[in-house]
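Q: I would like the atomic coordinates for the input below:
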Amino acid sequence: MEELSKQEVELLRILQKNARFDITDLTERLHMSRTSVYDRIKKLEQEGYIKNYAAIVDHKKVGLNFIVIVTVSLNSQRLDYVEEFSRQVAMLDEVVEAYVTGGIFDYILKVIVKDPEAFNDFIATKLSVIPNISKIKSSFVMNYVKQSTVLPI
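A: Presented below is the predicted three-dimensional model:
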């Protein structure tokens, strides 16, 4: 991929904060024509810089008040076991973020559910039944310090 221009970087910064842009505002801020702005956005999408557009939903407004950071250790780190665990975790709606990690744990998951009972059900019926798990540890989120989807580009 080619290096991004200053205008393209600024365009990404703006769109990260609000993808429901006003084209007139963008043309003024970037000193570009409407066509140029649309062309740059299309280019950034085609080259994979912009992966998707989404609404950020307030989890509390939809009744998902219980957030848990879950660490998982596997019995074996054989590639086929790791791939299978990753595949199964990716299918769980309650898991909103999942990371393969190095160090103490093999995975860190961010899980969002309605309440502690729903979390207990999630662990008992969905997560712990995945083969090759040796240890699951959980930390309950008390409050957000920072939550952002904006990358520091």
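Q: from here on, just use CA atoms for contacts and neighbour counts.
A: Will do.
Q: for this structure, what spans make up the helices?
A: 6-17, 23-30, 34-46, 79-90, 116-122 (DSSP state H).
Q: with mean neighbour count and distance to residue 108 added, can I get those in JSON lines?
A: As requested, those are exported to JSON lines (neighbours: other Cα atoms under 10 Å; distance: least, Cα to Cα, whole Å):
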{"stretch": "helix 6-17", "mean neighbour count": "16", "distance to residue 108": "25"}
{"stretch": "helix 23-30", "mean neighbour count": "14", "distance to residue 108": "38"}
{"stretch": "helix 34-46", "mean neighbour count": "14", "distance to residue 108": "29"}
{"stretch": "helix 79-90", "mean neighbour count": "14", "distance to residue 108": "11"}
{"stretch": "helix 116-122", "mean neighbour count": "14", "distance to residue 108": "16"}
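Q: another one to check against the first:
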Amino acid sequence: MTDMLLSPTDIKILQILQRDASISNVQLAEKVGMSPSPCLRRVKQLEASGIIRQTVALLDRRKAGLGVMATIQVRLQRHTEEGAEDFAKAMNDLPQIMSCWAMTGRQDFLLVALARDIESFGDFVTHKLLSMPNVRDVQSSLVLKEYKNQTAIPVGHLAGG
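A: Take a look at the predicted model:
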């Protein structure tokens, strides 16, 4: 998919939808200078190609009662493919984990977690993460203030003509 080239109109559609996917097709068509039917066809093609993976609503974590955000570095005891896969699968089952990445360097995984408060975060780390069989140790850092947290990815480099 990295070799995919898109028209300038496709790029504009993607940029607009990443800012507001709830925009009507008529409004989207107006913004990109198309009539609604061809615009909808373009969006459907972008979905079929997989470049549009899904459409979601983004929630405000604080208004949802999740005041604590933290990054967590995890080191495993056994560095096997099976051990890493088992850990990653376990992370998918934990609602507190927003992101999970396998990493190079000192840590094996980097997690982003949410919790109601410091106490519930501490309980999560102590009773969930540290009790997992292959977890060697964890280091967490609390987010003090968000300066940038965006979901839109750059797409200008996909322009083909």
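Q: quick one: TM-score?
A: The TM-score (TM-score structural alignment, normalised by the length of structure 1) is 0.94; 153 aligned residues with a Cα RMSD of 1.2 Å.
Q: ok, back up a step: tell me which of the helices of structure 1 lies nearest to residue 131 of structure 1.
A: For residue 131 of structure 1, the closest of those is helix 79-90, at 7.5 Å, according to Cα to Cα.
Q: among the helices of structure 1, which is nearest residue 106 of structure 1?
A: The nearest among those, by Cα to Cα, is helix 79-90 at 8.9 Å.
Q: what does residue 18 of structure 2 align to in structure 1?
A: Mapped onto structure 1 by TM-score structural alignment, residue 18 of structure 2 lines up with residue 16.
Q: so its match versus residue 113 of structure 1, what's the distance?
A: 26 Å (Cα to Cα, to the nearest Å).
Q: let me know the outermost residue of structure 1.
A: Distance from the C-alpha centroid of structure 1, by Cα atoms, centre = their mean, peaks at residue 33 (32.6 Å).
Q: so the match of residue 18 of structure 2 touches residue 152, yeah?
A: No: in this structure, residue 16 of structure 1 is not within contact of residue 152 by Cα atoms under 8 Å, at 10.1 Å.
Q: point me to the residue sitting closest to the centre of structure 2.
A: Taking Cα atoms, centre = their mean, structure 2 has its central residue at residue 99, 6.4 Å away.
Q: now do the contacts for the aligned partner of residue 86 of structure 2 in structure 1.
A: Using TM-score structural alignment as the criterion, residue 86 of structure 2 maps onto residue 84 of structure 1. For residue 84 of structure 1, the contact set (Cα atoms under 8 Å, 6 or more residues apart in numbering) is empty.
Q: tell me the counterpart of residue 71 of structure 2 in structure 1.
A: Here residue 71 of structure 2 is matched to residue 69 in structure 1, going by TM-score structural alignment.
Q: need the contact list for that match.
A: Residue 69 of structure 1 touches 108-111, 138-141, counting by Cα under 8 Å, 6+ apart.
Q: how close does it sit to residue 82 of structure 1?
A: Note on residue 69 of structure 1: its distance to residue 82 of structure 1, by Cα to Cα, is 19 Å.
Q: can you add distance to residue 53 of structure 1 and give the helices of structure 1 back as JSON lines?
A: What follows is the helices of structure 1, written out as JSON lines (distance: least, Cα to Cα, whole Å):
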{"stretch": "helix 6-17", "distance to residue 53 of structure 1": "9"}
{"stretch": "helix 23-30", "distance to residue 53 of structure 1": "16"}
{"stretch": "helix 34-46", "distance to residue 53 of structure 1": "10"}
{"stretch": "helix 79-90", "distance to residue 53 of structure 1": "20"}
{"stretch": "helix 116-122", "distance to residue 53 of structure 1": "28"}
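Q: and stretch 92-110 of structure 2, how far out from the chain middle?
A: 12 Å (Cα atoms, centre = their mean, to the nearest Å).
Q: so how far is the first residue of it from its last?
A: Note: stretch 92-110 of structure 2 ends 13 Å apart using Cα to Cα.
Q: what's the nearest residue to residue 10 of structure 2 if we skip its chain neighbours?
A: Excluding its sequence neighbours, the residue lying closest to residue 10 of structure 2 (Cα to Cα, 6 or more residues apart in numbering) is residue 42, at 7.2 Å.
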